[in-house]
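In: below: sequence and its predicted model.
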Amino acid sequence: MSAQPVDHVGFRDPGEDPAAIFEALPPSHRVQFRAEYDEALEAAHDLARFKQVQTLLRQWRLRALAYARPGYEEAVQDALQERTEMFTRYTPPEWEDRV
């Protein structure tokens, strides 16, 4: 039997497909994604700015992946409220004098 990747409740990586990214996002983030995507598409008519679309899709793909992770919202709230005791920090032994 070989090891299989952990599948977070059926979540699939949307890749850089705008429709898949839109569907993967929580509803609370979809309006912002759509506005930024439409703006990037409009800017892409200028070939010098075409890469903006690719960059935007990569950024939102990563956001969708982060939002789908279990415990993401709790981690954000912990960070905003400076609850550092909630974080586990691992320091490799060879780094002891460096950190």
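Out: Here it is on my side, so go on.

In: when you work out contacts or count neighbours from here on, use the C-alpha atoms and nothing else.
Out: Will do.

In: which helix or which strand is home to the residue nearest to the spatial centre of the chain?
Out: Centroid-nearest residue in the chain: residue 63, 2.0 Å away (criterion: Cα atoms, centre = their mean). Assigned by DSSP states H and E, residue 63 belongs to helix 51-68.

In: alright, now check it against this:
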Amino acid sequence: MSAQPIHEEPDDRDPQVIHDRLPESVRAKFLTEYHAAVDRSHDLSGYRELRELLKTWSVLAAAYAKPDFHQRYQDVRDGVGEYVSMDEVFSRHEA
């Protein structure tokens, strides 16, 4: 009897997964913020900031993946429609 490989979904907070899911237009911004947070995470107090940054960008990557993201973003800016707060979005993505 041979062992079957276990298929695991990618970790949404993995920096490589986030990077690959983001549109090319925002990848440089993500990498700049990520590298800065990694540098600060060498200090123990900076680790939480790194985790928060990955959580935020994970949610953003999911949002960018939606086909109507740009229209919804413009609607929010224009005050059109009803939307949940970012705090609510983050609470739904808690690990």
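Out: All right, it came through fine. Keep in mind it's a predicted model, so treat the numbers as computed, not measured.

In: rewinding a little: give me the residues contacting the helix holding residue 63 of structure 1.
Out: 8, 11, 13-18, 21, 24-26, 33, 36-37, 40-41, 43-44, 72-73 (Cα atoms under 8 Å, 6 or more residues apart in numbering).

In: so where in structure 2 does that helix end up aligned?
Out: Here helix 51-68 of structure 1 aligns to structure 2 at residues 48-65, judged by TM-score structural alignment.

In: and that stretch, which residues are buried?
Out: By 16 or more other Cα atoms under 10 Å, the buried positions in stretch 48-65 of structure 2 come out as 50, 53, 54, 55, 56, 57, 58, 59, 61, 63, 64.

In: what's the answer for stretch 30-50 of structure 1, then?
Out: Per 16+ other Cα under 10 Å, stretch 30-50 of structure 1 contains these buried residues: 33, 36, 37, 40, 41, 43, 44.
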